[in-house]
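# next comes the sequence, and after it the predicted model I'd like to discuss.
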Amino acid sequence: MSTTVSGVDPAVLRARLDRARSAAADAGVDALLIPPGSDLRYLIGGSGTSFERLTCLVLPAGDRPPVLVLPKLEAPGYAAIPFDDLGLEASAWVDGEDPYALVAGMLGRPTVVALGDVMPALHVLGLRGAVPGAEQRLAGPVLRELRMRKDATEIAALREAGAAIDRVHARMSEFLRAGRTEAEVGADIAAAIVAEGHVRAEFVIVGSGPNGASPHHAVSDRVIEAGDVVVIDIGGPVAGGYNSDSTRTFAVGEPRDADVPATYAVLRDAQRAAVAAVRPGVPAQHVDGVARAIISDAGFGKYFIHRTGHGIGLDVHEDPYIVSGNDLALEPGMAFSVEPGIYLPGRWGARIEDIVVVTQDGVESLNNRPHELVVLPG
């Protein structure tokens, strides 16, 4: 097992642990129990991987120090974690011992414990059995209040990721042309994502022709044809763990469908207006409503079939979500996508996506490639 270490200043991590401890107390939670994943990386600088053996950060809401409970055989993977600087202890266990009883002994007699949202059911039930008197809640509502407000270091990492994925979109003429399959184009794009500064390609969508009308289409063996409209949605993490996610729509030669230019212009206007609507104090749902109104007024409302955006950071999708019904007031440091789309089943689709950050008085876009439909040589 290898553990990804973020390189974040230990003082920043310790402050995060302290804030999480205070947030837990404010929420009436006696302890946070955090498994490997992005929450763990946010708090201690390393993510690890969850297996059948329990690894769990025990973060009491009181004055007791946090403890990383982990299998002894996994301990070398966490050697780079700055335990002393974080005031973090380690408690290793070996096969044959009961790790759930070990955690229970650290908790005393808790009333409420909050478990990481992605903790496997195997461990959720194991901990429930070891601490039968405690109510189990999700840790997400506690930690999302911290994670969705990015600090300057996090915003800088997102800026780096945004610039890197912009460089990949700028190279699309190298990969995207008639006669190639979506899978072939996707493989070249994945390699370019790494070459331009990412650790890996987290996802590659190449939706050509009718496949572009499926928002989460990946790649297929469909051969791209002259006149196709092609949706390219790509992203991945940079070295610090923060992710890019950007979509642009291309045409391979002049679009064969006569309605493409006018329809695409509606989408472009909706995306621009939604970005312009972002500022502190505005409800998240307002940004969604701005994009949706323009698309609906043009007669395409039923073809915009997803939310306008999602938060981004150590996870590609995280809070805040830019969707109808979310009255959360936007605050400086919140980072999220603005990505309306129009999808015409069986014909073609289009999406434009930028990652933006709420500033003190407005918005900064972290993606800066042109928003026009890019027509490549056929």
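Yep, that arrived.
# for the rest of this, base every contact and every neighbour count on C-alpha atoms.
Fine.
# any idea how far Pro71 is from the residue lying farthest from the centre of the chain?
Computed with CA atoms, centre = their mean, the residue of the chain farthest from its C-alpha average is Gly96, at 36.9 Å. Going from Gly96 to Pro71 by CA to CA, to the nearest Å gives 11 Å.
# got any residues that touch both of the two?
By CA atoms under 8 Å, 6 or more residues apart in numbering, Gly96 and Pro71 have no common neighbours.
# mind listing the helices for the stretch 151-300 of the chain?
Counting by DSSP state H, counting those that start in this stretch, the stretch 151-300 of the chain has helices at residues 152-170, 172-175, 182-195, 260-276, 284-297.
# for Gly362, find the nearest of those.
Closest to Gly362 of the helices of the stretch 151-300 of the chain is helix 260-276 (CA to CA; 8.1 Å).
# just checking, what packs against the closest one?
helix 284-297, strand 335-338, strand 348-351 (3 or more CA pairs under 8 Å, 6 or more residues apart in numbering; DSSP states H and E).
# contact partners of that helix?
287-288, 290-292, 294-295, 298, 338-342, 350-353, 356, 363, 371-373.
# just the buried subset of these, written out for ChimeraX, thanks.
A single ChimeraX command selects the buried members of these (16 or more other CA atoms under 10 Å):
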select :287,288,290,291,292,294,295,338,339,340,341,342,350,351,352,353,356,363,371,373
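# this is the other structure I want to compare:
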Amino acid sequence: MTSQVHPAPMPFTSEDYAARMTRVVHDAALAGLDGVLITPGPDLVWLTGYRPTAITERLTLLVLRLDRSPIMVVPTLERADAEAADGAAAVSFADWADGADPYELAGALLDPSSRYGVSDSAWTMHLLGLQRQLPHSSYVALTSAMPMLRAVKDARELARLTAAGAAADAVYEQIVQRPFAGRRERDIAAELAALLRRFGHEQVDFTVVGSGPNGADPHHEAGDRTIEGGDIIVLDFGGLMFGYGSDTSRTIAVGPVDAEAQRVHEVVRRAQQAAVEAVRPGVSCQQIDRVARAVISEAGYGDRFIHRTGHGIGVITHEPPYIVEGEQQRLVPGMCFSIEPGIYLPGRFGIRIEDIVTVTDDGCRRLNNTSRDLRVVD
């Protein structure tokens, strides 16, 4: 049984998808591109609502150009599925049968000497196939050419992200009511996954349970370690709900709590809070990273903060913008990303606190609202 914290949001319409495609071709022109080539993955889902049942070696390609209407090249056996997508009404289709050359069909839709942005998820074999067909064309990854492609969310997207964040919060409030001592990490992870689905997630992407020394690995895979009294545990979990992502981290303790762990947790809490307070339109992504990192460095743990401060989130749980040194993209209202500083002490424990935030006109709004204190559990 599903226990949704938020009601289902209004569905996207074919007009919503058409508006996205129109915006993309105009933004592509501003980026010096003659068009955009979209392959199966998050870009295709965002632009058309089409998510192939299985991403295979067969070429599927949405061609967006300023001088023509959107057209999608699809395998004949998958055309019916593509035409059933929510945004299909804004697209025409050209299909190819097994045994035919899909690159000849796709090449006929492109200018032979133009420059195109290509989805990051494009298979190398497809890009090379297009290059063989059009040797004078050139290509650039969309993350490089158009990093803001999906970064700014509209009201309907924000409603989905808000619902996903509230559901993840409900999962946390449930999981900490259960005992941890004497249970294996993988059992806690399985319960997190079940709770995510119970509260409305259709997809679970990750359930990190890093207990004791395993918490010093930010991407630890939950294993057979049995949780003990005195353990510090990093919980990091998320997935997709209504097609949009959740991602939150909290650190808990099986009492009694070590004094240094309490001190380190407070440093991370202050770093996370400072970074959240620094978010506002016009500030660069790297400045948010610098704010969080300065708090941790001043406390003497700078070399133990070993990852970026955050990542964007939308139709997948990790996407641009990235909150990291060197990313000079300025924040604008509607951007959504994580703020998740951490400190990791090898062989001992790790601490991480993570919220998703969305940039507002004068600051930001958190999409995760559970307590950030070091919670002691049984």
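Here it is on my side, so go on. For clarity, every value in this text was computed on a predicted model and none was experimentally measured.
# can you calculate the TM-score here?
TM-score for the superposed pair, counting by TM-score structural alignment, normalised by the length of the first structure: 0.94. Supporting figures: 368 aligned residues with a CA RMSD of 1.5 Å.
# please report the distance of the residue farthest from the centre of the first structure from Glu74 of the first structure.
15 Å.
# next: His317 of the first structure.
Counting by CA to CA - His317 of the first structure and Glu74 of the first structure are separated by 28 Å.
# who has more neighbours out of the two?
Taking neighbours as other CA atoms under 10 Å, His317 of the first structure and Glu74 compare with Glu74 leading, 19 against 16.
# which residue ranges of the stretch 1-150 of the second structure form strands?
35-38, 61-65, 68-75, 92-96, 115-118, 138-141 (DSSP state E, counting those that start in this stretch).
# dump those strands into CSV; add distance to Arg23 of the second structure and mean neighbour count as well.
As requested, the strands of the stretch 1-150 of the second structure are exported to CSV (distance: least, CA to CA, whole Å; neighbours: other CA atoms under 10 Å):
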stretch, distance to Arg23 of the second structure, mean neighbour count
strand 35-38, 12, 25
strand 61-65, 10, 25
strand 68-75, 12, 19
strand 92-96, 18, 17
strand 115-118, 14, 23
strand 138-141, 18, 16
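# any chance of those strands in TSV with distance to Ala29 of the second structure as columns?
Formatted as TSV, these follow (distance: least, CA to CA, whole Å):
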stretch	distance to Ala29 of the second structure
strand 35-38	7
strand 61-65	9
strand 68-75	13
strand 92-96	22
strand 115-118	10
strand 138-141	13
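# please name the nearest non-neighbouring residue to the counterpart of Leu44 of the second structure in the first structure.
The alignment partner of Leu44 of the second structure in the first structure, by TM-score structural alignment, is Leu40. Distances taken as CA to CA, 6 or more residues apart in numbering put Ser47 closest to Leu40 of the first structure, at 5.4 Å, once the chain neighbours are dropped.
# from Asp319 of the first structure, how far out is that neighbour?
Distance from Ser47 of the first structure to Asp319 of the first structure, by CA to CA: 19 Å.
# circling back to that earlier point, does the residue nearest to Leu40 of the first structure touch Arg41 like I think?
Yes: using CA atoms under 8 Å, Ser47 of the first structure is in contact with Arg41, at 4.4 Å.
# so what's Asn214 of the second structure up against?
220, 347-350 are the contacts of Asn214 of the second structure under CA under 8 Å, 6+ apart.
# from those residues, list the buried ones, please.
220, 349-350.
# looking at these, which one is closest to Ala82 of the second structure?
Nearest member of those to Ala82 of the second structure, counting by CA to CA, is His220, at 37.1 Å.
# map the closest one onto the first structure.
For His220 of the second structure, the residue aligned by TM-score structural alignment is His217.
# quick check: its match vs Asn211 of the first structure, distance?
Distance from His217 of the first structure to Asn211 of the first structure, by CA to CA: 7 Å.
# now do Tyr303 of the first structure
14 Å.
# could you do Thr249 of the first structure as well?
From Thr249 of the first structure to Asn211 of the first structure the distance is 13 Å (CA to CA).
# same deal with Asp84 of the first structure?
For Asp84 of the first structure relative to Asn211 of the first structure (CA to CA), the value is 52 Å.
# equivalent analysis for Gly162 of the first structure, please.
Counting by CA to CA - Gly162 of the first structure and Asn211 of the first structure are separated by 25 Å.
# give me the element Pro321 of the second structure is part of.
For Pro321 of the second structure, the host element (DSSP states H and E) is strand 319-323.
# return the distance of stretch 142-162 of the second structure from the chain's centre.
10 Å (CA atoms, centre = their mean, to the nearest Å).
# can you tell me which residues contact the closest residue to Pro340 of the first structure other than its chain neighbours?
Spatially, and ignoring its direct neighbours in sequence, Pro340 of the first structure is nearest to Thr308 (5.1 Å; CA to CA, 6+ apart). Thr308 of the first structure sits next to 287-288, 291, 322-323, 337-340 when contact means CA under 8 Å, 6+ apart.
# for stretch 79-92 of the second structure, buried residues please.
79, 82-83, 85-88, 90-91.
# and the furthest pair within the residues you listed?
Between all members of the buried residues of stretch 79-92 of the second structure, the farthest pair (by CA to CA) comes out as Arg79 and Ala90, at 14.8 Å.
# what's the neighbour count on the closest residue to Ile294 of the first structure other than its chain neighbours?
Sequence neighbours aside, Ala270 is the residue nearest to Ile294 of the first structure in space, at 5.6 Å (criterion: CA to CA, 6+ apart). Residues near Ala270 of the first structure, counting by other CA under 10 Å, number 26.
# how near is Ala270 of the first structure to Asn243 of the first structure?
24 Å.
# Gly28 of the first structure -> the second structure?
Under TM-score structural alignment, Gly28 of the first structure pairs with Gly32 in the second structure.
# how far away is its match from Arg352 of the second structure?
40 Å.
# repeat that for Glu221 of the second structure.
For Glu221 of the second structure, the distance to Arg352 of the second structure - CA to CA - is 16 Å.
# kindly report the same for Thr251 of the second structure.
Applying CA to CA to Thr251 of the second structure and Arg352 of the second structure gives a distance of 6 Å.
# pull up the overlap in contacts between these two.
Val234.
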